[in-house]
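Asker: Requesting a structural model of the entry that follows:
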Amino acid sequence: MKKWLRNFIVIAFISAILQYAWEYWQCGIFYTMNTKAPHSPLMWSATFGDVNMTVILYFLLSFINKDLNWIVKKWESKEYVIMSLYALFLSFYFEVHALHTDRWGYSDAMPMFLNTNIGLIPVIQLLILFPVTFLMSKMILKKFKNADI
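Answerer: Have a look, this model is predicted:
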């Protein structure tokens, strides 16, 4: 199997599990939804979007590193800086857009990002889950490498 395809599959799978677990955990506590729409389709939609963002970040870092297999190598500070900036930009963008279009709202339990109307939990979600997804994927991919799969 091609390395980039193997990497893509592992990253997408790990991301889907982690992002869905986070969405499931936070949805009922921190968000209010339109009562006409059930939470589940929105959670699946958010999870799908989060997985896409993760995969795009992987390919962005592959382009920057000029190596599709960068994930299994020693990371430099630029990987963490890019992950953090990407997470901040996307989390703010999607939260502002969703709030503006009334896709969802926040419950009183949602802590807010300083001096904004943006919830802190979705920002933390991407800041944590992008690197955790890549670190878990790195561990799994190294096992594949050692097994010559």
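Asker: switch to C-alpha atoms for all contacts and neighbour counts from now on
Answerer: Noted.
Asker: buried sites along stretch 92-111?
Answerer: 92, 95-96, 104-106, 110 (16 or more other C-alpha atoms under 10 Å).
Asker: So which residues make contact with that stretch?
Answerer: For stretch 92-111, the external contacting residues (C-alpha atoms under 8 Å, 6 or more residues apart in numbering) are 29-34, 118-123.
Asker: To compare against the first, here's the next sequence to fold:
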Amino acid sequence: MARSLPRIATIFVVAVLFNFPWEVGQMSLYVEEGDLLEFAVHCIVPSLGDGIILLTIFGIGLGVSRRSDWTDKPGTAGYALMLFSGFSIAVIIEWGAVYVIERWTYTNSMPRLPGLEVGLSPILQMIVLPPIIFGVTEWWLNLRLRV
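Answerer: This next block holds a predicted model:
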């Protein structure tokens, strides 16, 4: 586990850094009050949550593959796991937040996933960004090893 701590920390930091601009970019799709600075500050917390989601996806892959480096060369099965996990987690969070605890509301501009009526932007976020984040993490860890 101790050998995995640099990987875990790097995944979290990269995930927060990549998810923050996505969160800011999709703010107009949610009902919010305030100015752009308030939106940006508000996006820090969801970005931290996104970091936890990426660690969850990493943990699922770790449990399935029993390898802490499964994201380095994920192959078809690894990418499928990322996509399925990211999609599932995002749908559960969005559906629960919108329809169960009413944590946030979509504007009419938010495209929605037919049938589930959850926002498409946050679903795409957890489909598109995990492979990129894991790839950047691998690059960063390899760069650190060369120095």
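Asker: Can you flag the buried ones in the contacts of stretch 92-111 of structure 1?
Answerer: Buried members of these, counted by 16+ other C-alpha under 10 Å: 30-31, 33, 118-123.
Asker: out of those, which one sits closest to residue 47 of structure 1?
Answerer: Minimum distance to residue 47 of structure 1 across these is 11.9 Å, recorded for residue 122 (C-alpha to C-alpha).
Asker: ok, the closest residue to residue 119 of structure 2 other than its chain neighbours - contacts?
Answerer: Distances taken as C-alpha to C-alpha, 6 or more residues apart in numbering place residue 112 nearest to residue 119 of structure 2, at 4.5 Å, with adjacent residues excluded. Residue 112 of structure 2 makes contact with 118-120, according to C-alpha under 8 Å, 6+ apart.
Asker: Please say which position in structure 1 residue 112 of structure 2 maps to.
Answerer: Counting by TM-score structural alignment, residue 112 of structure 2 lines up with residue 112 in structure 1.
Asker: Validate this expectation: residue 103 of structure 2 resides in a helix.
Answerer: No - counting by DSSP: H, G, I helix; E, B strand; the rest coil, residue 103 of structure 2 is not found in a helix; it is coil.
Asker: And the helices in structure 2?
Answerer: 5-25, 36-65, 75-95, 120-146 (DSSP state H).
Asker: Pull out the buried positions in the first one.
Answerer: What that stands for is helix 5-25 of structure 2. Buried residues in helix 5-25 of structure 2, counted by 16+ other C-alpha under 10 Å: 7-8, 10-20, 22-24.
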